[in-house]
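1. Sequence and computational prediction follow.
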Amino acid sequence: MRTPREVPTGGDPDLAVVAAGFADPRRIRVLMALADGRALPAGRLAAEAGVSASTISNHLSRLRDQGLVTAEQHGRHRYYRLSTPDVEGVLEALARLAPREPITSLRQHTRAHALRSGRTCYQHLAGHLGVHLFRALLDRRWVVGGNGLHHPDTDDRLSAPGHAIDYRLTPEGAGALSDWGVPQRLLRVDTTLRYCTDWTEQAHHLAGPHGSALATFLFEQGWIARGTTPRSVTITESGRPHLDRLCGSPAGMDRAGYPA
């Protein structure tokens, strides 16, 4: 089995082989369920895809053959996870290109609302929550170099890692992020920070190792928690006062973590 990173020499990449894994809506739901970095059992993935146990087995086998997921054995159960962060990158890029499905049920509305409110992206925070946290870093001058806004007239693409803006960490920001558990090796002053242009908010959120370290800290402190919708993130009752102090009010988010 070949993972997407292992491009064979001597010819062009066979994009159709990998693309076939994204061509079925049931497999897309499986990949989306795994996109927050967790490993999940087949039963949970069958529920997410809306199929039977025998059917999910066939889809998981197909995804493994295409190098999109890997399997690991824990006791009697097999758990699946994305083979590489590149798979999540493809999902984000497809979300930027794809037409929006009409929302015809309360369940669809709830899922869409949850993902826009807060979600994981490459193991850092995205959506309304991620954008507002990054805005707070800029307002406090912990990060300088830009204003957090999407600039369509530059090489600043939606739903993609950004390159147009040179965000940098200030001495105050290094001290603050150190208190928030970001490793010292990442806290050199004037370090260039990675960012993504958020596809739902069309603004920037912190990415790369700094974004991942910050998200890890917030999860470990119990200030945020994973929601019932795959990849979704909500603010906890214990975390709300801390995020209020950092951000003022978390971008008008209500008690469930949704935009008010």
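-> Perfect, thanks for sending it. Numbering: from 1, shown residues only.

2. Please count neighbours and contacts with C-alpha atoms only from this point.
-> Fine.

3. the strands in the stretch 101-250 of the chain, which residues?
-> Counting by DSSP state E, counting those that start in this stretch, residue ranges of the strands within the stretch 101-250 of the chain are 119-121, 124-126, 143-144, 160-161, 168-169, 195-197, 204-206, 224-226, 233-235.

4. Reformat these as CSV; add mean neighbour count and distance to residue 88.
-> Shown next, in CSV, are these (neighbours: other Cα atoms under 10 Å; distance: least, Cα to Cα, whole Å):
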stretch, mean neighbour count, distance to residue 88
strand 119-121, 24, 8
strand 124-126, 29, 12
strand 143-144, 23, 26
strand 160-161, 18, 11
strand 168-169, 22, 26
strand 195-197, 26, 13
strand 204-206, 30, 16
strand 224-226, 19, 17
strand 233-235, 27, 16
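
5. mind putting the ones you listed in CSV, distance to residue 244 included?
-> Supplementary listing: the strands of the stretch 101-250 of the chain in CSV, determined by distance: least, Cα to Cα, whole Å:
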stretch, distance to residue 244
strand 119-121, 19
strand 124-126, 17
strand 143-144, 19
strand 160-161, 28
strand 168-169, 22
strand 195-197, 23
strand 204-206, 18
strand 224-226, 13
strand 233-235, 11
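
6. Next up, a structure to set beside the first:
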Amino acid sequence: MIEPHTEQTGQAAFRHIVIVGLGLVGASFAAAVRAAQPDIRLSGVDVDGRTRAVALERGWTDAAWAPDDPAFEHCVRGECDLVVLAAPVDVVEQYFEHLAAWDFGGIVTDTASTKSRIAAVAARTLPHPENYVPGHPMAGSEKNGIDGARADLFQGAHWILCPDAATPAEHFPRLHELVTSLGARVIALPREDHDEAVAVVSHVPHIMASSLVQLACRHADDQQALMRLAAGGFKDSTRIAAGSPELWCGIAFDNAA
């Protein structure tokens, strides 16, 4: 169901957010929060040094650390009240383990395109699994990494949140307020229904676009004019095929069913 826009209280729903993964979605989230709620302190975690430097240069984060930086642990233990996992599902488990070891008691959400695997990992790893609220912004770009990030990426987009019966009553409204402040529209969806729903509207279309590009490439050498004949329909149908192959391979395996 689509939730109504909440009243803005004038006070930020969170004081200090740590964003793990400063790629397209994570960096865009940082940029959007910075623009919408500049009083929130933002810290980023990423394995790539250049990405961390760009996030700082653009003012999207107040701090940017490598995953093994002691400042990351210090922040989680004592300062931040929301951790946003914007990293691929196959590397998220190690961050759940960090949060568990550091006894993080704040809210944890994510931006992954699949939910069944990551929710299972959270349930068995986190000491407070009820504080994990799965999330998925239905927004993206054919551009990858922080170089494709922009503050308006979520304007008008749907952002799925998947609370359940164990989710503390205050968690959903706080996340709802944050997400809607970025211009997105929140949809509450049972986490067990998420993967089937997004397969139809997101995952299958991407596989179709990638397959069409592969088909065209196989025939391009035989028919020299083929790519010159490609018009708007072909371009519209294949634009999303430029997404990260590594990311989409992971999504396809996670949501194979």
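-> Looks like it came in fine. Not measured: the values here are computed from a predicted model.

7. Need the TM-score from the superposition.
-> After superposition, the two chains reach a TM-score (TM-score structural alignment, normalised by the length of structure 2) of 0.23; 113 aligned residues with a Cα RMSD of 6.8 Å.

8. Tell me how many other residues surround residue 216 of structure 2.
-> Per other Cα atoms under 10 Å, the neighbour tally for residue 216 of structure 2 reads 16.

9. Could you check how far it is from residue 204 of structure 2?
-> Distance, residue 216 of structure 2 to residue 204 of structure 2, by Cα to Cα, to the nearest Å: 18 Å.

10. Over to residue 27 of structure 2?
-> Between residue 27 of structure 2 and residue 204 of structure 2 the distance is 26 Å, computed by Cα to Cα.

11. Over to residue 237 of structure 2?
-> The spacing between residue 237 of structure 2 and residue 204 of structure 2, counted by Cα to Cα, is 12 Å.

12. ok, the two, which is more surrounded?
-> Set side by side, residue 237 of structure 2 and residue 204 give different neighbour counts by other Cα under 10 Å, the larger being at residue 237 (16 against 13).

13. Identify the residues contacting the more buried one.
-> Taking Cα atoms under 8 Å, 6 or more residues apart in numbering, we find residue 237 of structure 2 in contact with residue 209.

14. Residue 173 of structure 1 reaches residue 143, doesn't it?
-> Yes: here residue 173 of structure 1 lies in contact with residue 143, judged by Cα atoms under 8 Å, at a distance of 6.2 Å.

15. okay, and the common contacts of the two?
-> The overlap between the contact sets of residue 173 of structure 1 and residue 143 (Cα under 8 Å, 6+ apart) consists of residue 137.

16. quick one: residue 24 of structure 2 from residue 108 of structure 2, how far?
-> From residue 24 of structure 2 over to residue 108 of structure 2 (counting by Cα to Cα), the distance is 19 Å.

17. Pick out whichever of these two has more residues nearby.
-> Each of residue 24 of structure 2 and residue 108 has its neighbours counted (other Cα under 10 Å); residue 108 has more, 26 against 22.

18. The more buried one: what secondary structure?
-> Assigned with DSSP: H, G, I helix; E, B strand; the rest coil, residue 108 of structure 2 falls in the strand class.

19. Could you report the distance from it to residue 133 of structure 2?
-> Distance from residue 108 of structure 2 to residue 133 of structure 2, by Cα to Cα: 6 Å.
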